[in-house]
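A.B. asks: just need the structure, nothing else, for what follows:
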Amino acid sequence: MNPPVDTSFFQLAGVPNPEEDSQLAELEEEARDYVRTRPWSKPIREMMLAYGLGRILALFLVRFEEPIRWEGEEDAELWIVVGDLPPAYFGTDDSPNPAEALETYCVFMEDWADRILEGRHLEDAYPIAAAPTEEHARMLKSRIEFIRQEIIPTIEVGPANDNGRAIR
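C.D. replies: Predicted structure coming up:
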């Protein structure tokens, strides 16, 4: 099991805008529902907003009461992405901060979109609950480009960790 993600630089509370705070609260409920409907789900100990942008995107770190065990590994926390894009969950092992978590999300989504646009099979791609059409793939690629160009560069991730990972 990985060490817990450092949450000291998370957005956590909303933004000084009541409308956007309301939108982020809706996305938090969507993320909770998403987690609860997964077959592996465990009781949630806490869910923290790592990054949010109105109805567009929210990244949450979910910590569970007990670790989730699968394929010889266990995770006590996962990243959850929701918003105006396909929801997803994934571990924190390769993405210990919000910026790297959003890049991991982009990699998973881009792989799905590229497979569709190239006419390849989706059997090993991250499962997305959307029709595998060229239109959906192009829409997703547009959102990925926005996340990479406009969101990830703005996220503060804090001091370097023990692994010497770069900080923004």
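A.B. asks: rest of the way, CA atoms for contacts and neighbours
C.D. replies: OK.
A.B. asks: and the residue nearest the centre of the chain, which of the three is it?
C.D. replies: Centroid-nearest residue in the chain, with CA atoms, centre = their mean: Val81, separated by 3.2 Å. Three-state assignment for Val81 (DSSP: H, G, I helix; E, B strand; the rest coil): strand.
A.B. asks: let me see the contact set for it.
C.D. replies: Going by CA atoms under 8 Å, 6 or more residues apart in numbering, Val81 touches 31, 57-60, 87-89, 105.
A.B. asks: what's the spacing between the spatially closest residue to Val35 that is not a sequence neighbour and Ala125?
C.D. replies: In this structure, Val35 finds its nearest non-sequential neighbour in Ser41, 6.2 Å apart by CA to CA, 6 or more residues apart in numbering. Distance of Ser41 to Ala125, given as CA to CA, to the nearest Å: 21 Å.
A.B. asks: quick one more, to check against the first:
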Amino acid sequence: MTLKPDLSKTFEWNKYFVNAGASDPDAKSIEALHQEARAFLESFAWCNSIIEDRIGFVCPGIVGVFLFKFVVTTKEREDWVWVLTGDIPPAYIACEDSPNPATALDAYIGAMQEWVEAAERGAATGHLIPVNVDPTPENAARLKVRLDFLDEKTLSGYGEDLKA
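C.D. replies: From the prediction side, this is the model:
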């Protein structure tokens, strides 16, 4: 079982969407990111059922960082995982070293940068975080632009959270 993440840095999805989502002009985009994250997690055989879903933060159309509590099929126990979706390859990040949304995004960026570096060199990527495109230098360049943007424009505002 993973460590429980810092829930004070997240919002219950249903409460968020009822309270803020109805008046948010980006509500449809945010809901689409959430649905993509749920579908991504549910695509894994080890995810039996989602018990709770929370929103970490969202930049509509760019990235959504969601937290899910779910039942693991192999051991019938509860677990937590971050799922990131958007204009990036979807991925999940374990909570052990990522207690809050900013650290989850930071871990995602780091893992994806390893993939970018390997793809740029033409090296094997099978042992790295899965990416839903071929590991070509062109795909690496496109992903690198997105990762740099997330690092410089999004994470720069979460300095204190990154110290967790």
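A.B. asks: hmm, back to that, between the contacts of Val81 of the first structure, which has the most around it?
C.D. replies: Leu59 (30 neighbours; other CA atoms under 10 Å).
A.B. asks: tell me which stretches of the second structure form helices.
C.D. replies: 13-16, 27-42, 101-121, 137-149, 159-162 (DSSP state H).
A.B. asks: of all those, which lies closest to Asp79 of the second structure?
C.D. replies: helix 27-42 (12.1 Å; CA to CA).
A.B. asks: where does that closest one end up in the first structure?
C.D. replies: The aligned range for helix 27-42 of the second structure in the first structure is 21-36, by TM-score structural alignment.
A.B. asks: with stretch 93-107 of the second structure instead?
C.D. replies: By TM-score structural alignment, stretch 93-107 of the second structure lines up with residues 90-104 in the first structure.
A.B. asks: give the buried residues for that stretch.
C.D. replies: Buried residues in stretch 90-104 of the first structure, counted by 16 or more other CA atoms under 10 Å: 90-93, 95-104.
A.B. asks: nearest residue to the equivalent of Leu61 of the first structure over in the second structure other than its sequence neighbours?
C.D. replies: Aligned counterpart of Leu61 of the first structure in the second structure: Leu67 (TM-score structural alignment). Once flanking residues are discounted, Leu67 of the second structure sits nearest to Trp82: 4.5 Å by CA to CA, 6+ apart.
A.B. asks: tell me the residue in the first structure aligned with the one you found.
C.D. replies: Aligned partner of Trp82 of the second structure by TM-score structural alignment: Trp79.
A.B. asks: counting neighbours, what do you get for its match?
C.D. replies: Neighbour tally, Trp79 of the first structure, other CA under 10 Å: 25.
A.B. asks: what separates it from Thr133 of the first structure, distance-wise?
C.D. replies: 26 Å.
A.B. asks: again with Ala166 of the first structure
C.D. replies: From Ala166 of the first structure to Thr133 of the first structure the distance is 37 Å (CA to CA).
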